[in-house]
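Asker: Build the 3D model from these lines:
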Amino acid sequence: MTRIVAVTACPSGVAHTYMAAEAIDSAAKAKGWTCDVETQGSIGIENELSASAIEAADVVILTKDIDIKNSERFEGKTIVRIGVSDAVKRAAAVMDKIDAHLAKATA
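Answerer: Below you'll find the predicted structure:
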């Protein structure tokens, strides 16, 4: 089973951070994947990813609109960087691309 972890953040740290988190989580689960999402919003880091969740992840999704705090945690992992608006509007398409990438990597 594919495991995804993600960190979402936007410049204002309000609505789009949480909308992106929900969209990524829903799109991953629609594929039958597990997904953990950390948000870095206006009230700080919520649902912080555990070291074990990061270690087990096949892919890390990071939004790129602002710097992600503690991003060194993901060194050595396959990282996909997307805009917050892409996460909100195109999460299913992003998951399809990840799926195709993983299929190639294991072929």
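Asker: For the rest of this, base every contact and every neighbour count on C-alpha atoms.
Answerer: Noted.
Asker: can you pull the buried residues of the strand ranked longest in the chain?
Answerer: In the chain, assigned by DSSP state E, the strand with the most residues is strand 34-41. Neighbour-count burial for strand 34-41 flags 34-41 (criterion: 16 or more other C-alpha atoms under 10 Å).
Asker: Could you do stretch 66-74 as well?
Answerer: In stretch 66-74, counting by 16+ other C-alpha under 10 Å, buried: 68, 74.
Asker: what does that stretch contact?
Answerer: Applying C-alpha atoms under 8 Å, 6 or more residues apart in numbering, the contact partners of stretch 66-74 are 7-11, 40, 51, 54, 60, 62.
Asker: can you map out the strands along the protein?
Answerer: In the chain, the strands defined using DSSP E lie at 3-8, 34-41, 44-46, 59-63, 79-82.
Asker: next up, for comparison:
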Amino acid sequence: MNIVGVSACTVGIAHTYMAQKALVDAAVAAGDSIKMETQGTIGIENALSAEDIAQADIVILAVDVKIAGEERFEGKKTVKVPTEMAIKSPKKLIAKLHELAGK
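Answerer: The predicted structure is shown next:
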């Protein structure tokens, strides 16, 4: 399955990157392709392209704040969770994405 997502926490430091790493590790372990954009204190890193989004089966938003460019995901299956959930239960979250995407 092809997953794209964004992680962003209130402070924009630790949880942003912890959520990104946890989701990437869990998705790779499940055999998925994943690209995660981070929106932290130093700005947007690993920005998702329109092509990345178009090719995605599902979008995961692990966010605690309003993110820039959320409208890019209109029309895509999207799951929004707090960063804490992505950090604590990434494998369950990836399994849920599979269920919702039907893959």
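Asker: that older thread, next, the angle from the longest strand of structure 1 to strand 3-8.
Answerer: Here the directions of strand 34-41 of structure 1 and strand 3-8 differ by 10 degrees (axes from the mean of the first three to the mean of the last three C-alpha atoms, to 10 degrees).
Asker: What helices and strands are in contact with strand 34-41 of structure 1?
Answerer: Identification of packing neighbours for strand 34-41 of structure 1 by 3 or more C-alpha pairs under 8 Å, 6 or more residues apart in numbering; DSSP states H and E yields strand 3-8, helix 15-30, strand 44-46.
Asker: Distance of the residue most central in space within structure 2 relative to Leu100 of structure 2?
Answerer: Centre of structure 2 computed as the mean C-alpha position; nearest residue by C-alpha atoms, centre = their mean is Gly5, 2.7 Å away. From Gly5 of structure 2 over to Leu100 of structure 2 the distance is 15 Å, taken as C-alpha to C-alpha, to the nearest Å.
Asker: returning to that earlier point: could you dump the strands of structure 1 to CSV with distance to Ser71 of structure 1?
Answerer: Putting the strands of structure 1 into CSV (distance: least, C-alpha to C-alpha, whole Å) gives the following:
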stretch, distance to Ser71 of structure 1
strand 3-8, 9
strand 34-41, 12
strand 44-46, 13
strand 59-63, 9
strand 79-82, 10
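Asker: Cross-check the contact I'm expecting between Ala57 of structure 1 and Trp33.
Answerer: No: assessed by C-alpha atoms under 8 Å, Ala57 of structure 1 is found out of contact with Trp33, at 10.6 Å.
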